[in-house]
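Q: what follows is a protein structure lacking sequence information:
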C-alpha cells in the first residue's frame, strides 16, 4: 500500500511539474527529492475543482506573430511561477495549430496558431488580484496586450468562470 501511495504522489508531482506549478519543498521533504516532493502525509497540490474560479484566454494568430507570442508566453510563465504561489491553483498554456473545422481534429490546419491559457484560482477576488499584480509587476504585461491587438489576431477571454463540473476526486490522481 505504501508503494501505491508513493506512486500516486510521484504521479501528482510529475503532473504538477509539467504544468509549471510546483510548490517549494515541503517540511519533511527528503533530501535530494524533486521540488514539491513530500515525505509527510500532507496532501499533494490540489487540482482545480467545482466551485473554483478560472481565467481562460484563447488567442489565435498568424504565423508572423508566433515567435513573439512564444517569447511573451514564456515570460508570463516565469513571472507566474515566481509570483503567484500563494493563490494560484493550476496554470497551463497549450499551443497548437488552428483547424479549418474547429469540430473536426482531423481537418486541415489553417496555418494559424492557437494558444490556450488556463489558470485556476480559489476565488474571483484572486483573479482580480492576479490582474492588478501582473499589470503592476510583470515587465511584459503591456507587450502581451499589444501583441493580442495585432491584426489577424482573435482573443476570447473568460475572465472569471466558476468551475461547474470537475472530474477531480479527493484521494485520486488524475
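A: Thanks, I have the structure now. The structure displayed is predicted, hence computed values, not measured ones.
Q: use CA for all of it now, contacts and neighbours both
A: Noted.
Q: which residue is nearest the centroid of the chain?
A: residue 91 (1.7 Å; Cα atoms, centre = their mean).
Q: shouldn't that one be in contact with residue 19?
A: Yes. Counting by Cα atoms under 8 Å, residue 19 is a contact partner of residue 91 at 6.0 Å.
Q: and the residue nearest to the centre of the chain, how far from residue 103?
A: Distance, residue 91 to residue 103, using Cα to Cα, to the nearest Å: 25 Å.
Q: here's the one I want to compare it with:
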C-alpha cells in the first residue's frame, strides 16, 4: 500500500515539475536533469541470488544549472498542492539529501 502512495506522490511531483520548470529556458533557472529511479533493496548487493528484503528504494535527482534554479524551485514548491504529503513521506522513510549538492563526476550521452 505504501508503494502505491509513494509512487502516486512521485507522479504528482513529476506533474508539478513539468508545469513549473523548464529544461530549455532561461539558463539562470534551468533544470538540467530530473530523474526518479526505483529498485528493490537486496539482502546482499554482492550476491543477488540471496533475494530482496521486501523494501523498495527510490532515488529522486534534480540538477539545476545555477543555484538560483534551486532557489526558484523551492519558491515554486511552497505552492505545490502535495508539499505537505512529500514532507510527511520524507519524515517517515530514510531520506538522504544533498542540499545543495554539487556534481563531482558525470557521464552523459
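A: It's in. Quick caveat: nothing in here was measured; it's all calculated off a predicted structure.
Q: can you pull the TM-score for these?
A: Once superposed, the chains reach a TM-score of 0.83 (TM-score structural alignment, normalised by the length of the second structure), with 102 aligned residues with a Cα RMSD of 1.6 Å.
Q: show me where the second structure has its strands.
A: Along the second structure, counting by DSSP state E, strands occupy 31-42, 52-64.
Q: just checking, what packs against the last one?
A: The reference is to strand 52-64 of the second structure. For strand 52-64 of the second structure, the elements it packs on are strand 31-42, judged by 3 or more Cα pairs under 8 Å, 6 or more residues apart in numbering; DSSP states H and E.
Q: surely residue 33 of the second structure and residue 69 touch.
A: No. Look at residue 33 of the second structure against residue 69 with Cα under 8 Å: they stay out of range, at 11.8 Å.
Q: which one of these two has more residues nearby?
A: residue 69 (20 against 12; other Cα atoms under 10 Å).
Q: translate that one into the numbering of the first structure.
A: Taking TM-score structural alignment, residue 69 of the second structure has residue 126 as its aligned residue in the first structure.
Q: count of neighbours near residue 31 of the second structure?
A: 22.
Q: trace it over to the first structure, please.
A: Matched by TM-score structural alignment, residue 31 of the second structure corresponds to residue 88 in the first structure.
Q: just give the number of residues close to residue 43 of the second structure.
A: With other Cα under 10 Å as criterion, residue 43 of the second structure counts 15.
Q: check contacts around the aligned partner of it in the first structure.
A: Aligned counterpart of residue 43 of the second structure in the first structure: residue 100 (TM-score structural alignment). Neighbouring residues of residue 100 of the first structure by Cα atoms under 8 Å, 6 or more residues apart in numbering: 107, 108, 109, 110.
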